[in-house]
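Asks: Give me a model of this one.
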Amino acid sequence: TGIDIVENQRIQQSYDKFGEKFLNRIFTEREIDYCMKKKDFIPCLAARFAAKEATIKAYYQAFQEKINYKNVEILGKNREPAEILLHHDANHTKTFSLSFSISHEKNYSVAVVIIHTA
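Replies: Now for the predicted structure:
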């Protein structure tokens, strides 16, 4: 299980200071495209940042392997739940599935991820 909460203003500050460099270091092209189409894109980015952190934590707990931000992709779907894609050559042989939830409001974004192993 992994959980993360992020203050949206922290993501705003990173974006204001580093711009595209920040976006490209943390997010995939599809994540950037999805969020930047929104009128208020910071909560969208912040929720994905929290989901990536929560996934990284859960993945390490389940498999004792580190993955990075770009290995985790949160795909948005308009009016449908988002989905997590992992882009990682795993060193483990366990079959697993992910359950997760993300949410954001004016000041904070939060995510929880559970990895179910067989």
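Asks: switch to C-alpha atoms for all contacts and neighbour counts from now on
Replies: Noted.
Asks: Spatially central residue in this protein, please.
Replies: For the chain, residue 52 is the residue whose C-alpha lies nearest the centre (CA atoms, centre = their mean; 2.8 Å).
Asks: helices and strands around the host helix or strand of it, which ones?
Replies: Using DSSP states H and E, residue 52 sits within helix 41-63. Packing partners of helix 41-63 (3 or more CA pairs under 8 Å, 6 or more residues apart in numbering; DSSP states H and E): strand 2-7, helix 8-18, helix 29-36, strand 72-77, strand 96-104, strand 108-117.
Asks: Mind putting these into a markdown table with mean neighbour count?
Replies: Formatted as a markdown table, the helices and strands packed on helix 41-63 follow (neighbours: other CA atoms under 10 Å):
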| stretch | mean neighbour count |
| --- | --- |
| strand 2-7 | 20 |
| helix 8-18 | 15 |
| helix 29-36 | 15 |
| strand 72-77 | 19 |
| strand 96-104 | 16 |
| strand 108-117 | 20 |
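Asks: Tabulate those in JSON lines, adding columns for distance to residue 58.
Replies: Shown next, in JSON lines, are those (distance: least, CA to CA, whole Å):
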{"stretch": "strand 2-7", "distance to residue 58": "4"}
{"stretch": "helix 8-18", "distance to residue 58": "22"}
{"stretch": "helix 29-36", "distance to residue 58": "21"}
{"stretch": "strand 72-77", "distance to residue 58": "12"}
{"stretch": "strand 96-104", "distance to residue 58": "10"}
{"stretch": "strand 108-117", "distance to residue 58": "6"}
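Asks: Before we compare anything, build this one as well:
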Amino acid sequence: MDNVQVVAGKTFWFAVYTLDFGSGSPTVQVYDNGQCIGSTIPGAGPQDPLQNYSYINWQPTTAGTHTITAKQGMSSKSITMTVQSAPPGSTPDPQPSNPGCGSGGAPSTGSFGS
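Replies: Below you'll find the model as predicted:
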């Protein structure tokens, strides 16, 4: 991810990969600085159902450091990214629509702690 420039207000997608195999894998919840941005089920999307990855869209609303964490059961993995400020006068992309993280948690469009 060293060459990827993420800009506030622009949609960015990334792959969620698990070691569990196929569409029977548990749901993976994805968080931006601890706040839900959505969930996905690896292998259950339009990709080949024999793969153990899927994609999720993310639109950071603030510039700065963002820690993206994927949680599956008791396991989690995080990456830290630096989000650049949007150019003056730019128009934000429409917010992506991802399934919520469960327990009544709808996807959040913002982030905290950044």
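Asks: TM-score of the superposition?
Replies: Laid over one another, the chains give 0.30 as their TM-score (TM-score structural alignment, normalised by the length of structure 2), with 63 aligned residues with a CA RMSD of 4.8 Å.
Asks: hang on, the earlier thing: what angle do the helix holding residue 52 of structure 1 and strand 2-7 make?
Replies: 160 degrees (axes from the mean of the first three to the mean of the last three CA atoms, to 10 degrees).
Asks: in which helix or strand would I find residue 37 of structure 2?
Replies: Counting by DSSP H and E, the element that carries residue 37 of structure 2 is strand 35-40.
Asks: Which strands or helices does that strand pack on?
Replies: strand 28-32, strand 53-58.
Asks: To residue 80 of structure 2, which of the ones you listed lies closest?
Replies: Nearest to residue 80 of structure 2, of all these, is strand 28-32, at 9.5 Å by CA to CA.
Asks: What residues sit buried inside the closest one?
Replies: Buried residues in strand 28-32 of structure 2, counted by 16 or more other CA atoms under 10 Å: 28, 29, 30, 31, 32.
Asks: for those residues, which one is nearest residue 77 of structure 2?
Replies: Closest to residue 77 of structure 2, out of all of the buried residues of strand 28-32 of structure 2 and judged by CA to CA, is residue 30, at 9.8 Å.
Asks: Once you drop chain neighbours, what's closest to the closest one?
Replies: residue 70 (4.5 Å; CA to CA, 6 or more residues apart in numbering).
Asks: is it true that the one you found touches residue 36?
Replies: No - with contact defined as CA atoms under 8 Å, residue 70 of structure 2 does not count as touching residue 36 (9.8 Å).
Asks: if I look at the two, which residues touch both of them?
Replies: Taking CA atoms under 8 Å, 6 or more residues apart in numbering as the contact rule, the neighbours common to residue 70 of structure 2 and residue 36 are 29, 30.
Asks: Of the two, which one has the most company?
Replies: More neighbours surround residue 36 than the other of residue 70 of structure 2 and residue 36, with 25 against 22 (other CA atoms under 10 Å).
Asks: ok so, going back, out of the buried residues of strand 28-32 of structure 2, which one sits closest to residue 40 of structure 2?
Replies: Using CA to CA, residue 28 comes nearest to residue 40 of structure 2 of those, at 5.4 Å.
Asks: Now the closest one: closest residue in space, sequence neighbours ignored.
Replies: Among residues not flanking residue 28 of structure 2 along the chain, residue 72 sits closest, at 4.7 Å (CA to CA, 6+ apart).
Asks: Next, count neighbours for that neighbour.
Replies: Neighbour number of residue 72 of structure 2 under other CA under 10 Å is 18.
Asks: So it is in contact with residue 29, correct?
Replies: Yes - using CA under 8 Å, residue 72 of structure 2 is in contact with residue 29, at 6.6 Å.
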